[in-house]
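Student: Provide a 3D model corresponding to the input given below.
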Amino acid sequence: MLGELYATLLPNGWVTYAAGGALIGLGTVFIYSLTGISAGASTFLESTLSYVSDRPQFAQYRASRDWRVVFSLGIVLGAAAWAFTFGDGPWLTDVQPWRLALGGVLVGVGTRLGKGCTSGHGVCGVGSGSKTSIVNVATFLAVAIGVAQLVAAMGVSP
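Tutor: Okay, the predicted model is just below:
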């Protein structure tokens, strides 16, 4: 029974997840030590929008946006390199596009309301002891667990 639970929770074994977590942690330490900026993905995406918008919330990133775009591209290219080298090629999903779009909009609005995303709050904020980030992460987890249980109970599939 415990072996089945382990296989369900960690289908690729614990080493892959531990290595991934260590690399994420090292990446955030690297960015912070070089720039003094927390490596939150939503802020990096927002800085990219400063290329196409003159709105004040985007304009604040103009001075440091180039390296943030390179970092964001590195996230995508790193995932692609892993998928093609060790995986089954690009990741695909059976989830309908409208569900992905709706989920993206909800995450985007939540990111703005919560003043950051899971990487910013979860990795950088909690790691630095931010009370706001701890509350945000607890909220992310509680809502995610609740929604997952509700969806499973409703029998919804991709």
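Student: please count neighbours and contacts with C-alpha atoms only from this point.
Tutor: OK.
Student: going along the chain, name the helices of the protein.
Tutor: Remark: helices assigned in the chain by DSSP state H are 2-9, 14-35, 41-49, 56-59, 65-86, 97-113, 118, 126-127, 131-154.
Student: second input sequence below; structure requested for side-by-side comparison:
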Amino acid sequence: MDLAHSLFPLGWQHYLLGGVLIGTGVALLFVLTGLVGGMSTVFSSTWSFVLQRPFFQQARFTDSRNWRLVFALGLVLGALVWWLLVAQGAAQTTDVPAWRLLLGGALVGYGARLGNGCTSGHGICGLGSLQWPSLLAVLTFMATAFLTANLAARWLV
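Tutor: The predicted structure is shown next:
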């Protein structure tokens, strides 16, 4: 078995296509509107519709929540199209226990808040606009991910 097949047993083409589509989408968003499409801000601004806590009612969330909600709905619709066309409506499953998924999601959410943005905001938008803080954030994200994956593979298997 060659290295490419062991790293990408289902092929690499859909990863390339996904990356091109995401990059094109955020580039068009920025070029056409001057807006940055990071997902942690989309998440927070969407919650500003229903949560009245001061954090979610900041102007940076409430003033941009309408377009961010449309952005998030586009991502959901894109996933639905992929599921219908590529996965052909097949159920998507994983052998990862629910507690690990929940713990991972909580840690990622905490990290996005701590890092003042998520991997899409820093990795795609921030690096694309040559922001040095985004480079530091991405390097931190990746180092933490490598360390966590290796520790999890060793101790949680």
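Student: on that earlier part again, let me have the helices of structure 1 in TSV, extended by mean neighbour count.
Tutor: Shown next, in TSV, are these (neighbours: other CA atoms under 10 Å):
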stretch	mean neighbour count
helix 2-9	10
helix 14-35	13
helix 41-49	19
helix 56-59	14
helix 65-86	14
helix 97-113	12
helix 118	20
helix 126-127	16
helix 131-154	14
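Student: just give me the match in structure 1 for Thr148 of structure 2.
Tutor: Aligned counterpart of Thr148 of structure 2 in structure 1: Val147 (TM-score structural alignment).
Student: quick one: its match from Phe140 of structure 1, how far?
Tutor: In this view, Val147 of structure 1 and Phe140 of structure 1 are 11 Å apart by CA to CA, to the nearest Å.
Student: if we can go back for a sec, ok, now how distant is the match of Thr148 of structure 2 from Val156 of structure 1?
Tutor: 11 Å.
Student: equivalent analysis for Ala138 of structure 1, please.
Tutor: Separation of Ala138 of structure 1 from Val156 of structure 1 (CA to CA): 25 Å.
Student: again with Thr28 of structure 1
Tutor: In terms of CA to CA, Thr28 of structure 1 sits 36 Å off from Val156 of structure 1.
Student: do the same with Thr43 of structure 1
Tutor: From Thr43 of structure 1 across to Val156 of structure 1, the span is 32 Å (CA to CA).
Student: map Val108 of structure 2 across to structure 1 for me.
Tutor: By TM-score structural alignment, Val108 of structure 2 lines up with Val107 in structure 1.
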